[in-house]
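Engineer: Pasting the sequence and the predicted coordinates here, then a few questions.
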Amino acid sequence: MNELIKTILNHRSIRHFEDKPLTEEQVKTIVQSAQSASTSSFVQAYSIIGIKNKEKKKKLAELAGNQEYVEKNGHFFVFCADLYRHSLIGEQEQKDIIPSIESTEKFMVCLIDASLAAQNAAIAAESMGLGICYIGGIRNNLEGVKELLKTPERVIPLFGLAVGWPQKITGQKPRLPLQHIYHEEEYQQNPNVYLSQLREYDELISSYYEQRTGGKRKDRWTEQIANMLERKNRMYMKEFVQNNKLDLR
């Protein structure tokens, strides 16, 4: 097993970082790694906003639900879906591209491009001995985030990536069994097999939480996910995306 694969398989979210900023060279390397990711039809429909300013990080942390690690890290990256530059391209080349960039397909391209770039960035950071934590909480209040980051129409902040020197290394959460995720030739959908696998996984996760918390927590994965999905969360998203002239049809 080579070192890159070891880095990938050793991933865990880090939520406590040393008070030590990343160097300019580290930031540049992480961004260049992100840019090296595959991009649909070479569209490159994303942008990355780096946050170093402590006050701005503090405000972002508040908008993200008071998550401390949004404020206290070595560098904070915000990955955005971005078709703003493409609207300018249409004007420059005198082409009617608006129906295309306001389509659901191009919105999906934005999301996929940004996600691929972010994962490249995450792996690059971890390969340098840094820790990372993805932050979906910035979508709790996207109006506030857009105002803070001054993003134009057709640009939507999707998620953050906190990067820094780990203060402590946490345990690694067991993932779903491979056979539950990986299907060959066609989707295997026998509900009895699925439920059996989920029961086994529930036991594994419950044991993990119990050991990690000294018996204070031992909830099952299916219990945790069902409770989370039962809560209506960020239900304003469709309207917000449409108001920013993305995904209109």
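Structural biologist: Cool, got the structure.
Engineer: C-alpha from now on. contacts and neighbour counts both.
Structural biologist: Will do.
Engineer: Give me the next element, helix or strand, following the helix or strand hosting residue 111.
Structural biologist: Element membership of residue 111 [criterion: DSSP states H and E] is helix 104-127. Heading C-terminal from helix 104-127, the first helix or strand you meet, by DSSP H and E, is strand 131-135.
Engineer: So which elements touch the helix or strand just after that following strand?
Structural biologist: On the C-terminal side of strand 131-135, the closest following helix or strand by DSSP H and E is helix 142-149. Secondary-structure packing of helix 142-149 (3 or more Cα pairs under 8 Å, 6 or more residues apart in numbering; DSSP states H and E): helix 54-63, strand 155-164.
Engineer: then this one, side by side with the first:
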Amino acid sequence: MTTIAELVSERYGEQVNYGQGIAAEGTIKQILTRGSQRHFTDKPVLDDLLKTLLACAQSAPTKSDLQQYSIIVVRDAEKLEALGAMNSGMDWPTKAPVFMAFCADMRRIQKLAPIRGHDHQNNNLDTFMNGVIDASLAMLSFMYAAEGTGLGCCPISQIRNQMDRACEIMELPAGVFPIAGFAVGWPEYETPRVSMRLPQDVVVHYDRYDDDKLEERAEEYSARRHETSPIGPGKQRHTDKYGVLEFCPWTENVVRQLSLPERPGFAAFLKKHGYDLV
């Protein structure tokens, strides 16, 4: 019997004192053991299953029942090839049996407003955030439902590297933009090793925010993570500027990554694409 304590301990890389003697089953076991899947067989995902999973996505909670998101299932071969060509060496997601984009969507209600004789007065930062959250929750619901059937999934942030081009390929009008691409298929290999996460006492706070022990706990985490999943030269960030380390702590790598601007044109794109962000 695999216990909850064993799976949680594996997720954190350190022993926990809860869940001992309790069998890990069902959804809890599925989530605690999940990992992103990047290698798929050629076996198709049948339409009936896909539509069922999309219904699961739409069953996610949504702010005020506004449902400000859309899902683009990309099937056209030319569009898939064009999306795959956007990022060098990153065409594998578009070669998955199913490739989708989860999108924030302000356009739908903007279009409905004049039909019902009303103005749309909420082209603002809050609507942007609500759409992103709605799309994220839908994506998460799809992912857990899909993985529950044995499918493998992987969200893809690289689709935001060239937002203009991605929107052009998928013909997304103003007010609609992808928060993430999403690859789905039957796994070619077993689920990858569980990715170790920061200690719960670093991420979860009770009554007030407290990061007094952040440095100590984050460095302990980096050391534990290095034992099972060392960050090799190929995964170290910005080695042209910072060089290659024999031991690259997680803390070093994430700070390196965010030491240079990422997607600096994102706000300008959103404003050009219909979002006022006020």
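Structural biologist: Nice, I can see it. Every value quoted in this text rests on a predicted model; they were computed, and no experiment measured them.
Engineer: thinking again about what came up before, and the helices and strands packed on helix 142-149 of structure 1 as JSON lines, adding distance to residue 185 of structure 1?
Structural biologist: Putting these into JSON lines (distance: least, Cα to Cα, whole Å) gives the following:
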{"stretch": "helix 54-63", "distance to residue 185 of structure 1": "44"}
{"stretch": "strand 155-164", "distance to residue 185 of structure 1": "33"}
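Engineer: most tightly surrounded among these?
Structural biologist: Most buried of these by mean neighbour count (mean count of other Cα atoms under 10 Å) is strand 155-164; its value is a mean of 25.
Engineer: The helix or strand just after that one corresponds to what range in structure 2?
Structural biologist: Following strand 155-164 of structure 1 in sequence order, the next helix or strand is helix 178-181 (DSSP H and E). The aligned range for helix 178-181 of structure 1 in structure 2 is 200-203, by TM-score structural alignment.
Engineer: buried sites along that stretch?
Structural biologist: residue 202 (16 or more other Cα atoms under 10 Å).
Engineer: same check, this time on stretch 120-139 of structure 2
Structural biologist: 123, 127-128, 130-139.
Engineer: Also stretch 24-38 of structure 1?
Structural biologist: For stretch 24-38 of structure 1, the buried set under the neighbour-count rule, 16+ other Cα under 10 Å, comprises 26, 27, 29, 30, 31, 33, 34, 35, 37, 38.
Engineer: try stretch 143-162 of structure 2
Structural biologist: The neighbour-count check on stretch 143-162 of structure 2 (16+ other Cα under 10 Å) flags 143-147, 151-156, 159-162 as buried.
Engineer: try stretch 200-216 of structure 2
Structural biologist: Buried positions in stretch 200-216 of structure 2, judged by neighbour count with 16+ other Cα under 10 Å: residue 202.
Engineer: Stretch 85-95 of structure 1 maps to which residues in structure 2?
Structural biologist: With TM-score structural alignment applied, stretch 85-95 of structure 1 matches the range 108-118 in structure 2.
Engineer: Give me the contacts around that stretch.
Structural biologist: Residues outside stretch 108-118 of structure 2 that contact it (Cα atoms under 8 Å, 6 or more residues apart in numbering): 68, 119, 120.
Engineer: for the residues you listed, which one is nearest residue 209 of structure 2?
Structural biologist: residue 68 (30.8 Å; Cα to Cα).
Engineer: Quick one: map the closest one onto structure 1.
Structural biologist: Using TM-score structural alignment, residue 68 of structure 2 lines up with residue 45 in structure 1.
Engineer: how much space between that match and residue 145 of structure 1?
Structural biologist: 19 Å (Cα to Cα, to the nearest Å).
Engineer: So between those two, which is more surrounded?
Structural biologist: Neighbours per residue (other Cα atoms under 10 Å) separate residue 45 of structure 1 from residue 145, with residue 45 holding more: 25 against 20.
Engineer: just checking, that one touches residue 81?
Structural biologist: Yes. Taking contacts as Cα atoms under 8 Å, residue 45 of structure 1 lies within contact range of residue 81: 6.2 Å.
Engineer: Residues that sit against both of these two, list them.
Structural biologist: Common neighbours of residue 45 of structure 1 and residue 81, counting by Cα under 8 Å, 6+ apart, are 110, 114.
Engineer: Tell me which residue is most central in structure 2.
Structural biologist: residue 155 (4.4 Å; Cα atoms, centre = their mean).
Engineer: Find the residue closest to whatever residue of structure 1 lines up with that residue in space, skipping its chain neighbours.
Structural biologist: With TM-score structural alignment defining the correspondence, residue 155 of structure 2 maps onto residue 134 in structure 1. Closest residue in space to residue 134 of structure 1, ignoring its immediate chain neighbours: residue 161 at 4.6 Å, by Cα to Cα, 6 or more residues apart in numbering.
Engineer: any idea what that neighbour aligns with in structure 2?
Structural biologist: Per TM-score structural alignment, residue 161 of structure 1 is aligned with residue 182.
Engineer: Mind listing residues that contact stretch 50-62 of structure 1?
Structural biologist: Contacts to stretch 50-62 of structure 1, defined as Cα under 8 Å, 6+ apart, come from residues 67-72, 75-78, 138, 145, 148.
Engineer: Whichever of the residues you listed end up buried, select them in PyMOL.
Structural biologist: Only the buried members of the contacts of stretch 50-62 of structure 1 enter the following PyMOL selection, criterion being 16+ other Cα under 10 Å:
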select buried, resi 67+68+69+70+71+72+75+76+77+78+138+145
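Engineer: So which of the contacts of stretch 50-62 of structure 1 belong to helices?
Structural biologist: Using DSSP state H, the members of the contacts of stretch 50-62 of structure 1 that fall within helices are 68, 69, 70, 71, 145, 148.
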